[in-house]
Structures are given as structure tokens and as C-alpha cells.
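K.L.:
Sequence unavailable; structure follows:
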């Protein structure tokens, strides 16, 4: 009888992590996306956030433009900002019919009091609107560095239930994390995710290169920790908080730490410093491989 050999997971090639990246682009930034389009990988997923200053006409125009550019639009839906079921269903149906939208992303949203009947992202999934409209994939949020109002146990429970509900409705779940600054925390979170039997693809949120003060402001708005020790791990000296920072060190550490055991992982870029700057950084990073 042969001796069993332990097969240790091996690191994935660094280039793999940028092979299927996605970008977050608001409706007002479609012109910048159009200018950068020739340099973006064909059929890339482009997420359109649900911003309170933009209406459904602007969001629909954005997803139409994204489709015409040859990319895969993924509109966001902020549950607590949606005034009615009719409004929600109308937009999803139009986005699917007119722009060929097949993937959507759901969040609860910032308002403490819902503007309509939806209190959280699960309530949007439970309407059945997505599958009836032909949507094939639903993205949900992941929070490696913590959630502002839920503890860890609650976060895992909510994530598992949403992924299960999406799968039961015949759609594919995708987990997109909030942007992070500490690769070790993300790797530990991915390990815990897989140990819980959640094997769906994950897109790890990454801030594109941007002014450090801008990054700090967005971190504070989104509830992401950005203390001195975390800035250091991201590659920023606490004494140099006025320049520009890119995600080189974060992505290097994430890529080198990923193994087959972490499952399917790619990157989702938040271009706080501008789309052109993020695309240029991606090009340079990929050229290193």
C-alpha cells in the first residue's frame, strides 16, 4: 500500500489575478471610459454604482454606452434608495432588453430609513424580478476588513443566505469585496470563506492609483479601516500622506499569497484617481509578468 503524499497548494502566477479585472465607473464618467476603452480588455465587466445624484435615465444611458463599447455592464441596485417595486422592475427589464444586461449587483445602501419597500439587498433578490428579466448573475458584497453595522457572525450568515437564494433562483452568485488595504486580511478572509463551503468567484476590491488624501476620504466614507499600520502595509509612510499611492504592494502580496485553495479570485478596481490612471497602472502591472 503506497504512502499518501501531502499536496501543498502552490501560489498562482501573478499575472492570473489581472486576467479578468473589472472596473467601477459612474454614469458621469462614461466619456472617460470611452477614451480609455481601446486599452481595456474586451468584454471586461464595468460596474455602474447606484449614486444618489444620478437618476435611472442616466444609469440606463450608462449601461447602454458600456454595451456599445464592447464591455459587460453590471448596474448596481441600492435597495434603500429604490422608491417602489414598479420602479425597480421597470429598470431591470429595460436594462436587460435594451442593453443586454445579464449581471447585476445589489447592496442595502446608506440611508438608515428605506425610501420604499426594500430594506436590504436580500429583499431585492426575493422579488424574483432578476430571474424573470433574464439576469444570470448577481453580485453581492463581501467585507474582509469588517462591516460598519454587522459583526462577523452576522456577515457570514447574511452572505451565505444571499448566495443560497441566488443559486436557488437559477442565477450565479458573485462576491465583490469592498476595497481593502491589507492583503493579509483579505487572504485570511478568503480562506475562511472557502472553509465555510462558499466556493463562488470573488472579485477583490482594489483602489486604483490616487492621491492619498482622496483614498483616505473614500476609506472613511465607506467604513474601511485606514490606520497608520494599515497604510504601512499598503506601502504608504505615515509621514508621506500627500502624494499619490498605487496598489502595487497590495496586489503583489495578494497575488503571491493566493493558492488554488483560495478559489477563483480576480480584481475589481475603484478608479478614485481616474479611469485613465487605473488603466495605465493595470497595463504596467500586466507587462511585468
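P.N.:
Structure received. In this text, all values refer to a predicted model and were calculated from it rather than measured experimentally.

K.L.:
CA atoms for contacts and neighbours, from now on please.
P.N.:
Fine.

K.L.:
Just the element for residue 74, please.
P.N.:
strand 72-78 (DSSP states H and E).

K.L.:
Next, the residues that contact that strand from outside, please.
P.N.:
Strand 72-78 is contacted from outside by 43-50, 59, 63, 66-67, 101-109, 121, using C-alpha atoms under 8 Å, 6 or more residues apart in numbering.

K.L.:
Among these, the buried ones, what's the ChimeraX command?
P.N.:
Per 16 or more other C-alpha atoms under 10 Å, the buried members of the contacts of strand 72-78 correspond to this ChimeraX selection:
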select :44,45,46,47,48,49,50,59,63,66,67,101,102,103,104,105,106,107,108,109,121
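
K.L.:
In strands only, show me the contacts of strand 72-78.
P.N.:
Among the contacts of strand 72-78, the ones falling in strands (DSSP state E) are 45-48, 103-107.

K.L.:
among the residues you listed, which two are most distant?
P.N.:
Using C-alpha to C-alpha, the ones in strands among the contacts of strand 72-78 reach their maximum pairwise distance at 45 and 107, which is 17.6 Å.

K.L.:
Now do the helices in the stretch 101-250 of the chain.
P.N.:
121-125, 129-132, 152-168, 183-195, 212-222, 228-234, 248-257 (DSSP state H, counting those that start in this stretch).

K.L.:
count of neighbours near residue 239?
P.N.:
7 (other C-alpha atoms under 10 Å).

K.L.:
Please report the distance of it from residue 212.
P.N.:
12 Å (C-alpha to C-alpha, to the nearest Å).

K.L.:
again with residue 241
P.N.:
The span separating residue 241 from residue 212 equals 6 Å under the rule C-alpha to C-alpha.

K.L.:
Equivalent analysis for residue 26, please.
P.N.:
In terms of C-alpha to C-alpha, residue 26 sits 21 Å off from residue 212.

K.L.:
How about residue 95?
P.N.:
36 Å.

K.L.:
With neighbour numbers in mind, choose between those two.
P.N.:
When neighbours are counted by other C-alpha under 10 Å, residue 95 and residue 212 differ, and residue 95 comes out ahead with 24 against 19.

K.L.:
this is the other structure I want to compare:
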């Protein structure tokens, strides 16, 4: 099936797509994260298993210098990737430093950033959250063409759903007013129901905003549950652990089942904002890239 329109009385509806086409669409818009150290460790030449042209998010790690992201972004640009450094509002000490960071990214050629509040309990400077960062107006001065913002299918420890929706609407309107591309990247989850419920509940707000759902890449399940505890996705982690025994915890985790469910959802919801997946490579960059290369085989028409 195609995405051509079909008639339904007085309405024109998009035709459903098949799961294989949905899978290919999601994979063609996939992205992943890579720390500055992971990128440095790959050497000067892009590995053959890296997917050309994909977005690669460069996180700002606790107790690290933001400047570490600069060389990583420069390397990724040289490899034909689209680097997207995290910009954590609470970790910005002052406006002067923010301007210096953005000026450096502009010189390198970075056009996109991911705005996040950050894990710092107390703001180091004047920006308590991403809304304050946007309100400063500084982000519009350094040639950025787009920005990603975070989505939280399992909720947020410091904000209720109403506040999160209001913040997302503010960012949507801000991006439109300033001619910036906007998209949402979500935290990873193990629970397909949480992901789909979040998509459905935000459909009106997200009608013009692409969404990239976070999935945990292949790794050992025991290690993954430890990451989940650190990343605030304990709800679905508890559900995943419920029927686990010690032997099962030693087996590898893959996002196969979740990916198949998302393909089915996209195939039956052609108007969804779901455009791609964002992979957290807890088991390593190579393993995650290889999974992306073969994930289309998980879905049959």
C-alpha cells in the first residue's frame, strides 16, 4: 500500500501503509547518541558501519566540559554526519559562556542543538530550564537552523503532564516565530503502551512536529536495567523486570519487539508525528549501528 489518499464520504483520508514501508521510513530517519570519548576512540576515519548523513547526538556528561563536544562535532561533520550537541540549560553558568559555546559551534558548522534542562539539581547560572534559555533570545544569534527538545513518555520527576504540554506548546510557537525547525526526541522506554499513549495524547500539539522515539540499543539486560535506574525510566523498567529471573538477566536485550510494535502503529496511523527512532547505544556504537542496518528484517509485509 502507499500513502495516496482514499475517499471516505466527504472526507479524504491517507491510505494506510504496510509495516515494511513503515519500518523503512522509521529507519531512514534514525539517530543515535555518542559521547565525545566514543567518537575519539573511533579514530580519524569514519567506520564503515556508521550510517552516512544521520543525526548523532553528543551528550553533555556530568562533570565534563562542554568544550569536549566541539572536536567531536567537528569530527562528525567531517564524516558526513549531522552532529547535534546537547545544550543543558542548568549547566550554563552565564550568558557570556553561552555565547562563547554557541560561537564555537557556529565556527565549526553546527546548525542544530538539543535543548534539555540537564541533570544538575541546581542551576549553575540564570537558566533554570529550556524556556529561560529560549527567552534569553541568544540562541537566535548564532546561525542555528533547528533544535530538538526532549519528550518524556513516562513523565518527568519535576514537572507534571500539564506543565510539560504547556512547555512543548511554547517551544513549538517559539520555533515557528523564529523560523527554526523543531522536533522532539524522547527518553527511552521499554513499554510500548507508554510510547503509544504519549503519541496519542500529544497528537494535537505535535501535528506539525516530527517525533523520534527513544529505544535502548542492544546490550546486556542487567546493564540496561542499571542505566534505566539512572535515566528516570523506572516505571517500564519495573514492568520489564517483573518476570525476570537471574538467568534471563544475563541474556542480551534488543529493541526488536518494541520496534515491530512501532512499525505496526505507524502503518495504521499514517497521520502520526512519529518519524523515526533514536537509539541509545548502551551496548556500544558498533552494535547499535549494526542493529539499525538489519532491523528492517524484523518486519514482514
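P.N.:
Good, I have the coordinates. Source: prediction; values computed, not measured.

K.L.:
element containing residue 281 of the first structure, please.
P.N.:
Here residue 281 of the first structure sits within helix 275-287, counting by DSSP H and E.

K.L.:
Report the angle between that helix and helix 248-257.
P.N.:
Helix 275-287 of the first structure runs at 40 degrees relative to helix 248-257, counting by axes from the mean of the first three to the mean of the last three C-alpha atoms, to 10 degrees.

K.L.:
what's the mean deviation for helix 275-287 of the first structure versus the second structure?
P.N.:
Following superposition, helix 275-287 of the first structure is found to deviate from the second structure by 1.4 Å on average (mean C-alpha distance after the TM-score superposition for the first structure).

K.L.:
Show me what that helix is packed up against.
P.N.:
helix 30-36 (3 or more C-alpha pairs under 8 Å, 6 or more residues apart in numbering; DSSP states H and E).

K.L.:
Now do the helix it packs on: which elements does it pack against?
P.N.:
For helix 30-36 of the first structure, where contacts count as 3+ C-alpha pairs under 8 Å, 6+ apart, the packed elements are helix 56-68, helix 275-287.

K.L.:
Sort out which residues of that helix are buried, please.
P.N.:
By neighbour count on 16+ other C-alpha under 10 Å, the buried set for helix 30-36 of the first structure is 30, 33-34, 36.

K.L.:
With stretch 180-188 of the first structure instead?
P.N.:
Those would be 180-183, 186-187, for stretch 180-188 of the first structure by 16+ other C-alpha under 10 Å.

K.L.:
contact partners of that stretch?
P.N.:
Stretch 180-188 of the first structure is contacted from outside by 144-145, 205-207, 224, 226, 230-231, 233-234, 250-251, 253-254, 257-258, 262, using C-alpha under 8 Å, 6+ apart.

K.L.:
The alignment partner in the second structure of residue 226 of the first structure: what's it in contact with?
P.N.:
The alignment partner of residue 226 of the first structure in the second structure, by TM-score structural alignment, is residue 236. Contacts for residue 236 of the second structure (C-alpha under 8 Å, 6+ apart) come out as 154, 189-191.

K.L.:
cool, now which of those residues survive the switch to the first structure?
P.N.:
Contacts conserved in the first structure for these, counting by both residues aligned by TM-score structural alignment, their matches' C-alpha atoms under 8 Å: residue 190.

K.L.:
Max pairwise distance over the contacts of residue 236 of the second structure: which two?
P.N.:
By the measure C-alpha to C-alpha, 154 and 190 form the most distant pair in the contacts of residue 236 of the second structure, at 10.1 Å.

K.L.:
Looking at the helices and strands packed on helix 30-36 of the first structure, which is nearest to residue 16 of the first structure?
P.N.:
That would be helix 275-287 among these, by C-alpha to C-alpha, at 9.2 Å.

K.L.:
Name the residues of that closest one that come out as buried.
P.N.:
Buried, per 16+ other C-alpha under 10 Å, within helix 275-287 of the first structure: 275-282, 285.

K.L.:
quick one: contacts of it?
P.N.:
The contact list for helix 275-287 of the first structure (C-alpha under 8 Å, 6+ apart) reads 15, 18, 25, 32-33, 36, 39-40, 208-209, 246, 248, 269, 271.

K.L.:
any chance of the residues you listed in a markdown table, with distance to residue 86 of the first structure too?
P.N.:
Output for the contacts of helix 275-287 of the first structure, formatted as a markdown table (distance: C-alpha to C-alpha, whole Å):
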| residue | distance to residue 86 of the first structure |
| --- | --- |
| 15 | 44 |
| 18 | 38 |
| 25 | 26 |
| 32 | 32 |
| 33 | 31 |
| 36 | 35 |
| 39 | 38 |
| 40 | 35 |
| 208 | 36 |
| 209 | 39 |
| 246 | 42 |
| 248 | 44 |
| 269 | 32 |
| 271 | 32 |
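
K.L.:
Those: which two are farthest apart?
P.N.:
Maximum pairwise distance in those, criterion C-alpha to C-alpha, is 25.7 Å, between 15 and 32.

K.L.:
Go ahead and flag the most central residue of the first structure.
P.N.:
residue 176 (3.6 Å; C-alpha atoms, centre = their mean).

K.L.:
Kindly reformat the buried residues of stretch 180-188 of the first structure as TSV and extend each row with distance to residue 150 of the first structure.
P.N.:
Below are those laid out as TSV (distance: C-alpha to C-alpha, whole Å):
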residue	distance to residue 150 of the first structure
180	17
181	20
182	20
183	22
186	18
187	20
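
K.L.:
Provide a list of residues in contact with residue 13 of the first structure.
P.N.:
Counting by C-alpha under 8 Å, 6+ apart, residue 13 of the first structure touches 255-256.

K.L.:
If you could redo that for residue 133 of the first structure, that was the one I meant.
P.N.:
92-93, 96.

K.L.:
Please say which position in the second structure it maps to.
P.N.:
Match for residue 133 of the first structure (TM-score structural alignment): residue 142.

K.L.:
Could you do residue 184 of the first structure as well?
P.N.:
Correspondence of residue 184 of the first structure to the second structure, assessed by TM-score structural alignment: residue 193.

K.L.:
That match and residue 210 of the second structure: what is the separation?
P.N.:
19 Å.

K.L.:
can you check residue 254 of the second structure too?
P.N.:
Residue 254 of the second structure is 24 Å from residue 210 of the second structure, by C-alpha to C-alpha.

K.L.:
State the number of residues packed around residue 167 of the second structure.
P.N.:
When neighbours are defined as other C-alpha under 10 Å, residue 167 of the second structure has 14 of them.

K.L.:
Residue 100 of the second structure too?
P.N.:
12.

K.L.:
quick revisit: out of the contacts of helix 275-287 of the first structure, which are buried?
P.N.:
So, by 16+ other C-alpha under 10 Å, the buried ones in the contacts of helix 275-287 of the first structure are 18, 25, 33, 36, 40, 208-209, 246, 248, 269, 271.
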